[in-house]
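[1] Below is the sequence, then the predicted model.
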Amino acid sequence: MLRLVVLISGGGSNLRALLEASEDAEFPARVVAIGADRDADGLAHAEEFGIPSFVVPFGAYPTREAWGEALVEQIRQWEADLVILSGFMRLLPPTAVHALAPNLLNTHPAYLPEFPGAHAVRDALAEGATQTGASVIVVDDGVDSGPIVVQERVPIHPGDSEAAVHDRIKLVERRLLVETVLGIANGDIDLRDLA
């Protein structure tokens, strides 16, 4: 059984997809802890599903490196096989990335390397793109620059709002994340081959 720690900063819709998938006794992975960098709305999922949670507030540490060390220490307590950044809006310091690599995944609302960064959908709309995508990547030291595990195109329709595009992407992102976790658990995806 693959042990997952999921890190969030917001509502945790991808997290919820993993929690719902893992309710199936046949699903070969379980979320063992949910972490956040602030008091995130998605921590309510932890309470609802009876999953332990923790918060490592960024502002409570003198440096990004010190915060990263504290975060890794929390994650290691749960003996995670895989750590998933799911709407986690803080860049991990390189020491934290290296401590967890290559078993560190992130989801991104674009067809990388197109539109990296925190405003991928806004950037796609500003450029007049007719399609974007959803990607699952292995985290590296860059911004959304790690090896791509899986990705899929998502259309942008004329007149779409940022929220409408995000909603369309989230449906694909959730499915890709659950399929990726399943592939890793079943041995069909080896993250060491990608890193």
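    Perfect, I can see it now. Fair warning: this is a prediction, and the values are worked out from it, not measured in the lab. Residues are numbered from 1 along each chain as shown.
[2] Please count neighbours and contacts with C-alpha atoms only from this point.
    Noted.
[3] so after the longest helix seen in the chain, what's the next helix or strand?
    For the chain, the longest helix by residue count, based on DSSP state H, is helix 162-185. Moving toward the C-terminus from helix 162-185, the next helix or strand (DSSP states H and E) is helix 191-194.
[4] So which elements touch that next one?
    Helices and strands touching helix 191-194, by 3 or more Cα pairs under 8 Å, 6 or more residues apart in numbering; DSSP states H and E: there are none.
[5] hmm, who's touching it?
    Contacts to helix 191-194, defined as Cα atoms under 8 Å, 6 or more residues apart in numbering, come from residues 102-103, 138, 147-149, 184.
[6] Could you do stretch 34-44 as well?
    5-13, 15, 46, 51-58, 88, 90.
[7] Which of the residues you listed fall in helices?
    Counting by DSSP H, those place 13, 15, 46 in helices.
[8] okay, now the one to match up with it:
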Amino acid sequence: MINLGILISGRGSNMESILNFLKENAIADVCPKIVISSKPEAEGLKKATKFGIPTKVVSNNLKGWDYDKEIVNVLQKYEVNPENGLVCLAGYMRLLSPEFVRTYKMRIMNIHPSLLPSFPGLNSQKKALDYGVKVTGCSVHFVDEGLDSGPIIAQKHVIVSDNDTYETLSDRILEQEHILYPYCVKLFSERRLLVEGRKVVIT
């Protein structure tokens, strides 16, 4: 059994896609335990409550490991442990401390709106448009101590149209995110992800 913790900061649409997928497909090996938000006004908190998932807000001025220790304490209170847990970042707008990453080594996933390693960080859709790429997309990766630099699990591509705006491109990428992220959670629950250095092999 994989105990799932999800970290959010906003609307939680990727969180919602994961929870819907688990519910609709009756994935018995994954048990959502807790949704933690860094912001008390996050829309995703209400969505999580509708699924019957406990929620917690950790909002303070602490930084780095001082802040993340509180997150880890909540995760472990709800049995999302390094031995049996998976932590999914879903629009979580804080950088994780190295201590947090090492505690849950290769058990933290993130989704990013570009084909990594291109356009890491914020505003990836705008960067893709400004650069003039013809193809972009989204990537799910394990989190390491760098910025969007962990081993890539899976990607989906999105064609960039000549008349795309930031909004239209972001919407099409988000549609693919909602497909890709639940798929990667399922692969993890089936123990089909083998990390070999920077490469993730799907067995």
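    Nice, thanks for sending it over. A quick note: this is a predicted structure, and the numbers were derived from the prediction, not measured.
[9] so what number do they get for TM-score?
    TM-score for the superposed chains, counting by TM-score structural alignment, normalised by the length of the first structure: 0.93, backed by 193 aligned residues with a Cα RMSD of 1.6 Å.
[10] quick revisit: neighbour-wise, which of the ones in helices among the contacts of stretch 34-44 of the first structure leads?
    When neighbours are counted by other Cα atoms under 10 Å, L15 leads these with 27 neighbours.
[11] any idea how far P155 of the first structure is from that one?
    24 Å (Cα to Cα, to the nearest Å).
[12] Same question for P94 of the first structure.
    34 Å.
[13] all strands for the second structure, in order.
    2-8, 30-37, 55-57, 85-89, 108-112, 135-142, 152-159, 193-196, 199-202 (DSSP state E).
[14] I71 of the second structure: which of these is closest?
    I71 of the second structure sits nearest to strand 30-37 of all the strands of the second structure, at 7.7 Å, using Cα to Cα.
[15] need the contact list for the counterpart of P98 of the second structure in the first structure.
    By TM-score structural alignment, P98 of the second structure lines up with P94 in the first structure. By Cα under 8 Å, 6+ apart, the residues touching P94 of the first structure are 140-141.
[16] Stretch 131-146 of the first structure aligns to what range in the second structure?
    Going by TM-score structural alignment: stretch 131-146 of the first structure matches residues 135-150.
[17] what comes into contact with that stretch?
    95-98, 101, 105-117, 120-121, 128, 151-160, 173, 176-177, 180-181, 184, 198.
[18] Just the buried residues of those.
    Buried members of those, scored by 16 or more other Cα atoms under 10 Å, are 96-97, 101, 105-116, 120, 128, 151-156, 158, 160, 173, 176-177, 180-181, 184.
[19] Export the strands of the second structure to JSON lines and append columns for distance to Y67 of the second structure.
    Shown next, in JSON lines, are these (distance: least, Cα to Cα, whole Å):
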{"stretch": "strand 2-8", "distance to Y67 of the second structure": "13"}
{"stretch": "strand 30-37", "distance to Y67 of the second structure": "12"}
{"stretch": "strand 55-57", "distance to Y67 of the second structure": "12"}
{"stretch": "strand 85-89", "distance to Y67 of the second structure": "16"}
{"stretch": "strand 108-112", "distance to Y67 of the second structure": "17"}
{"stretch": "strand 135-142", "distance to Y67 of the second structure": "21"}
{"stretch": "strand 152-159", "distance to Y67 of the second structure": "26"}
{"stretch": "strand 193-196", "distance to Y67 of the second structure": "28"}
{"stretch": "strand 199-202", "distance to Y67 of the second structure": "30"}
